[in-house]
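1. Need coordinates for the below:
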Amino acid sequence: MLRSKLILESIKGAYLPVYDSSNAESVMKKSTRHRQTPKGPPRQKPAPENPIVLTGEQEVQKWHHEKLMEMVTERTNELRLLNEEFRTIFQGLPLGIVYLDREFNIIRANRFFCDLISVSEEEILGKPCYDTVGEHAADTTKKDLEKICTFCKKSICFTDKKPAIIERPLGVRFIRVTTIPELNESGDIVRFLEIVEDITNRKQAEAEVIRMGHLAAIGELAAGVAHEINNPVNGIINYAQILANKSTAGSKEHEISGRIIKESDRIVHIVDNLLSFAKGSSEERRMVCIDDILHESLSLTGAMMRKDGIKLTVNIPPGLPRVIAHPQQIEQVFLNVLSNARYALSQRYPAAHNDKVIEITAGEIKADNASFVQIIFHDRGTGIPPKVLDRIMNPFFSTKPPSAGTGLGLSISHGIISSHHGRIKIESSEGAFTNVVVELPSADGANSEVCGFDNEEMQNGKT
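-> The predicted structure follows:
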């Protein structure tokens, strides 16, 4: 009866007991208790051989098969869901994820990493990482293992079998690479997982913090220098004023005294401007004239321009609309552009030359149904190669040697102008010229007549 009981409990709808020869009599009694046997001779029917036993086994097998298929379907759906979740995470993370085998061949790479190095996954699959994104990848003189990066941390992973981290440049960007070895049950490395983070913005912010620290130090120095310079200059102004008061108007003495006072005032103004720029300012944006900001910028760079034999040609029409801006930030942009132009001219013309000129023009333009004040800085220096022109404003990218530039000037300038809802564009022809075009939206309702500029005063670097 144990077997019939098991089948009854396992199969719904199986109500007949399985024939058990050891207890046949009791089974027959229980079976006939619930139905009346008709009168007359019993009908003879051939009994099939163990029909109930076979039917029960088939039902058990069917039940087990159905349950097994349910489990397989459930597990398959779970695996499909997990695979979709993994694919979404793998492709959607704002991090580069790369799998490599023991020989550093790329097994798999996600979309972020491929976009970072500007290739498709198909182009790099199966290739060594040092032959695709390594520091010697483009060096045709090196072969195979000679191209392994000097800063590679995978060799360290082979030794201590722990994750290793490195920060390094990748083209014009900075990346942070975390290399994680994957071990088998024996503790041997079977492959590597590399997580690549784009830290360009962080590096740029760190560089800006360092720069601000330098400016703070310069500000303290400038404050002391300004005090030491302004005291004697004020004395010169006072003595010149005494001479002017004692001289006859129109006389040579009166004219010279006036020139002394004017030039001394320029010294005071330059020192104050340097002090203001170095210290920084917390002032809010306000309505200003672009020509005033340009005047301040040229007063700081005029001496260097004259020293290098660079001529300045300034053509700013009167009556330009004013703009709403942070004057010191716009001045920082102008100083950077002038510094780049000065470097390019000095590289092309180490000595005096007729084309060693920076031309500055300004005007009002209409674009996108709005009014802009446009300032153009034109130099005839070395120009910019076409292949790098589209990257010239990327952080840490520079055509100068490391000792001459950080590659942050134009990037910061672009950020400043963009924050003012303006535009900065660069046009260049290698070996011929460079135009830096700065456009700032004019202030609505501004009284343009208050803006005026003495072009003659700025000619040839005079400040």
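2. Please make it C-alpha for all contacts and neighbour counts, starting now.
-> Fine.
3. Following the chain onward from the helix or strand harbouring residue 88, which element is next?
-> Per DSSP states H and E, residue 88 falls inside helix 51-92. Counting by DSSP H and E, the next helix or strand C-terminal to helix 51-92 is strand 96-101.
4. could you give the angle of that next one to helix 51-92?
-> 120 degrees (axes from the mean of the first three to the mean of the last three Cα atoms, to 10 degrees).
5. Identify all contacting residues around strand 96-101.
-> Defining contact as Cα atoms under 8 Å, 6 or more residues apart in numbering, one finds that strand 96-101 is touched by 90, 106-114, 116, 190-197.
6. try stretch 409-427
-> 325, 329-330, 332-333, 336-337, 389, 392-395, 434-441.
7. still on that earlier bit, among the contacts of strand 96-101, which ones are buried?
-> Neighbour-count burial (16 or more other Cα atoms under 10 Å) applied to the contacts of strand 96-101 gives 90, 106-114, 116, 191-197.
8. Keep only those of these that are in helices.
-> 90, 111, 112, 113, 114, 116 (DSSP state H).
9. hang on, the earlier thing: kindly give a single ChimeraX line that selects the buried subset of the contacts of stretch 409-427.
-> The following ChimeraX line selects those of these that are buried, judged by 16+ other Cα under 10 Å:
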select :325,329,330,332,333,336,337,392,393,394,395,434,435,436,437,438,439,440,441
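10. where do the strands sit along the stretch 101-250 of the chain?
-> For the stretch 101-250 of the chain, applying DSSP state E, counting those that start in this stretch gives strands covering 106-109, 164-170, 173-183, 189-198.
11. Residue 341 is nearest to which of those strands?
-> strand 173-183 (24.5 Å; Cα to Cα).
12. buried sites along that closest one?
-> Buried residues in strand 173-183, defined by neighbour count with 16+ other Cα under 10 Å: 173, 174, 175, 176, 177, 178, 179, 180, 181, 182.
13. What is the nearest of these to residue 371?
-> Sorting the buried residues of strand 173-183 by distance to residue 371 puts residue 173 at the head of the list, at 35.0 Å, by Cα to Cα.
14. what sits against the residue nearest to the closest one when sequence neighbours are not counted?
-> Leaving aside its chain neighbours, residue 173 sits nearest to residue 200 (5.4 Å; criterion: Cα to Cα, 6 or more residues apart in numbering). Contact analysis of residue 200 by Cα under 8 Å, 6+ apart lists 173, 174, 175, 395.
15. now do residue 361
-> By Cα under 8 Å, 6+ apart, the contact list for residue 361 reads 314, 315, 316, 375, 376, 377.
16. could you point out which element follows the longest helix that the chain contains?
-> When the chain is parsed with DSSP H, its longest helix is helix 200-246. Sequence order places helix 252-279 as the next helix or strand after helix 200-246, per DSSP H and E.
17. Give the buried residues for that next one.
-> 253-254, 257-258, 260-261, 264-265, 267-268, 270-275, 277-279.
18. Let's see this one next, to set against the first:
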Amino acid sequence: MFHEKEAVIEKLTGVKSSKKSYYTELKRTIAELERKNKKLEVLSDIAKGFHVHRPIQESLERVISQLYDMYPMQRISLSLLIDGELQLQSMYPDILAPFPAGTIFPKEESLYWKAAERDIIVIHEFDESTIHFKEEIALARINIYHLCIVPLIVKEELVGVLSFGSEDRINYDISDIEFLRQLSDHLAVLVENARLYQAVLQGRDEWEQTFQAVADILILTDRNQRIVRCNKAANDFFHVEELIGSSFHELICRESHHPCPFEDSFYTNEMKNYQLTIQPERVCDIQTFPVIDEKQTSIGMVIYIKDVTEKIRTQAQLEHSGKLAAIGEMAAGVAHELNSPLTAILGNTQLLKRSMGQENANYNLVEGIERSGNRCKTTIKNLLSFSRPEKNETTQCSFQQAAEDVLSLIGFQIEREQITINKEFAPDLPSIKGNPHQIEQVLINLLLNAKDALLSKKESKKIITIETGIMEHAQEKGNYISVKDNGIGMEENVMKNIFKPFYSTKYKQRGTGLGLSVSLDISKSHNGTILVSSKKGSGSEFTLWLPQEGGSP
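-> Model (predicted):
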């Protein structure tokens, strides 16, 4: 009876039906909350899984796999705006690719462009009888007839278009559209960041390739002059596999410069230019550029080094050739002016000798005039020969003859300084193959250096000895000619540097520091060398050694 009354009351009051509605509404609300949470999880997972260094293809795969539980989509594609053109960038899966990557969609025929220009999410459905757009033609081939097209916007600028495709219709409500808008906002930022990262990465790679391709040396140091970066040319030049972390001062200056000359550039925040001899026999132009932070404080240096050794040597050779050309012109003029009177003098002396006979008291005087005239004629001939433009031709050369020819040119210049010249020539010394002019040039440099060394000596007995002979060097037989003086000699640290271009212990007006450098180059071009022995206070000896087989200057 009680239960019957309770049932009647429920029917009259509608309590039971209210409970059913309540539970139905609660169930629907919970389902909506779960769906919203699922959407939030999707947004979070997509953001976490979208890495700038990961290929976009992988990121798209992650997006569609996350969305598939909510929306049965079969295809996703990403088109980006590049230089004003909408270009298909990537798609997933590859087997559902009606367009190849790189396809450009024309504005007039593209459904993607319609959505992009209006900045709205387009839900588009079509069949084969209603095809109007380029995308529809291609998608119909893979049975995709339903599209959801979402523009990607960053800072009110179009980045691209995201397209979802499915075979069947998907019913989207307002919450779905809002979710897709949020998704597009997330993806737009992520895609733009990925593009910017790739652009920076590409720029870095291009600069790295440019940096490594520069033939000259590039070095970046920190505030403590430690090398933090360098190009391949630096490693090759210094013959070191890894320069990173080493001290730039110790690498360049070693013990020769204290304090470091590059500190001036660092502390003044100004670009500086230097020219130093670094590495054995290498002259380099060096430019330093301070690296300045926002506080206008130097935090490091960019250092550019160019090896100009060959350029300097070429300039020295050109300078030498120019001097020889000037001497040649002068010698030609002198020869023209002197040859005519010399011819008359020599001709008349021969006539006088014939007319007076040997018994004449003046015959010896006439012979002396003839010898002096012939000597002048030989000197002019040698001067003309030495001053002619050089030819890189080899011929059989005699060290003795080269020495005699050189002494005829500068012997008087040396002897007038009260310097005695001794000649110790080996008899029957075989000739060698070489360039006579270049060998004479080496001898002139060695003799003039010996003379300068003796001029600095206070003792009255000053001697230069020229010696020729045969000796072995590096297990090879060859001829040598040495120039020895009893001058002031050299210290060991000076001997280490004498063949470096522009290194000189003389005053500037007495030397350029190129003589020995050029001489060594000439000897090497003949497959020979120059040997040096010296002792401070006891004199020096320079020996030009050339192989008897000759070289190729």
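19. rewinding a little: which stretch of the second structure lines up against the longest helix of the first structure?
-> Helix 200-246 of the first structure lines up with residues 309-355 of the second structure when matched by TM-score structural alignment.
20. Equivalent analysis for stretch 32-49 of the first structure, please.
-> So stretch 32-49 of the first structure sits over no part of the second structure, by TM-score structural alignment.
21. Give me the mean distance between stretch 201-214 of the first structure and the second structure.
-> On superposition with the second structure, the mean distance recorded for stretch 201-214 of the first structure (mean Cα distance after the TM-score superposition for the first structure) is 2.1 Å.
22. contacts for that stretch?
-> Residues contacting stretch 201-214 of the first structure (Cα under 8 Å, 6+ apart): 174, 395, 396, 408.
23. Can you tell me which of those residues end up in strands?
-> Taking DSSP state E as the definition of strands, the contacts of stretch 201-214 of the first structure contribute residue 174.
24. want to throw the contacts of stretch 201-214 of the first structure into JSON lines with distance to residue 79 of the first structure?
-> Below are the contacts of stretch 201-214 of the first structure laid out as JSON lines (distance: Cα to Cα, whole Å):
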{"residue": "174", "distance to residue 79 of the first structure": "37"}
{"residue": "395", "distance to residue 79 of the first structure": "43"}
{"residue": "396", "distance to residue 79 of the first structure": "45"}
{"residue": "408", "distance to residue 79 of the first structure": "48"}
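25. Out of the contacts of stretch 201-214 of the first structure, which sit inside helices?
-> In this view, these have no member that belongs to helices under DSSP H.
26. Please identify which pair of the contacts of stretch 201-214 of the first structure lies farthest apart.
-> 174 and 408, at 12.9 Å, using Cα to Cα across the contacts of stretch 201-214 of the first structure.
27. so what's residue 134 of the first structure up against?
-> Taking Cα under 8 Å, 6+ apart as the test, what residue 134 of the first structure contacts is 147, 148, 149.
28. Which of the residues you listed has the largest number of neighbours?
-> Counting neighbours by other Cα atoms under 10 Å, residue 147 comes out on top of the contacts of residue 134 of the first structure with 21 neighbours.
29. Quick check: the aligned residue for residue 362 of the first structure in the second structure?
-> Match for residue 362 of the first structure (TM-score structural alignment): residue 468.
30. And that match, how close does it get to residue 480 of the second structure?
-> As for residue 468 of the second structure, its distance to residue 480 of the second structure is 6 Å (criterion: Cα to Cα, to the nearest Å).
31. can you list residues touching both of these two?
-> Joint contacts of residue 468 of the second structure and residue 480 (Cα under 8 Å, 6+ apart) are residue 399.
32. Tell me the buried residues within the contacts of residue 361 of the first structure.
-> In the contacts of residue 361 of the first structure, the ones that pass as buried (16+ other Cα under 10 Å) are 314, 315, 316, 375, 376, 377.
33. that's a strand at the first one, yeah?
-> Just to be clear, that refers to residue 314 of the first structure. Yes. Assignment of residue 314 of the first structure by DSSP: H, G, I helix; E, B strand; the rest coil places it within a strand.
34. excluding its backbone neighbours, what's nearest the aligned residue in the second structure for it?
-> The equivalent of residue 314 of the first structure in the second structure is residue 423 (alignment by TM-score structural alignment). The shortest distance from residue 423 of the second structure to any non-neighbouring residue, by Cα to Cα, 6+ apart, is to residue 466 (4.9 Å).
35. Determine the three-state secondary structure at the one you found.
-> At residue 466 of the second structure the chain is in strand, as set by three-state DSSP.
36. isn't it right up against residue 421?
-> Yes. Counting by Cα atoms under 8 Å, residue 421 is a contact partner of residue 466 of the second structure at 7.5 Å.
37. So which of those two has more stuff around it?
-> residue 466 (22 against 19).
38. Strands along the stretch 251-400 of the first structure, start to end?
-> Here the stretch 251-400 of the first structure has its strands, by DSSP E, counting those that start in this stretch, at 286-288, 311-315, 323-325, 357-367, 370-379.
39. Mind giving me the packing neighbours of the last one?
-> The reference is to strand 370-379 of the first structure. Here strand 370-379 of the first structure touches helix 327-348, strand 357-367, strand 433-441, going by 3 or more Cα pairs under 8 Å, 6 or more residues apart in numbering; DSSP states H and E.
40. Buried residues of that strand, list them for me.
-> Buried, per 16+ other Cα under 10 Å, within strand 370-379 of the first structure: 371, 372, 373, 374, 375, 376, 377, 378, 379.
41. how far off helix 327-348 does it point, in degrees?
-> Going by the same axes, to 10 degrees, strand 370-379 of the first structure makes 30 degrees with helix 327-348.
42. what's the answer for the fourth one, then?
-> Interaxial angle, strand 357-367 of the first structure versus helix 327-348 (the same axes, to 10 degrees): 130 degrees.
43. Kindly reformat the helices and strands packed on strand 370-379 of the first structure as TSV containing distance to residue 138 of the first structure.
-> As requested, those are exported to TSV (distance: least, Cα to Cα, whole Å):
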stretch	distance to residue 138 of the first structure
helix 327-348	28
strand 357-367	37
strand 433-441	29
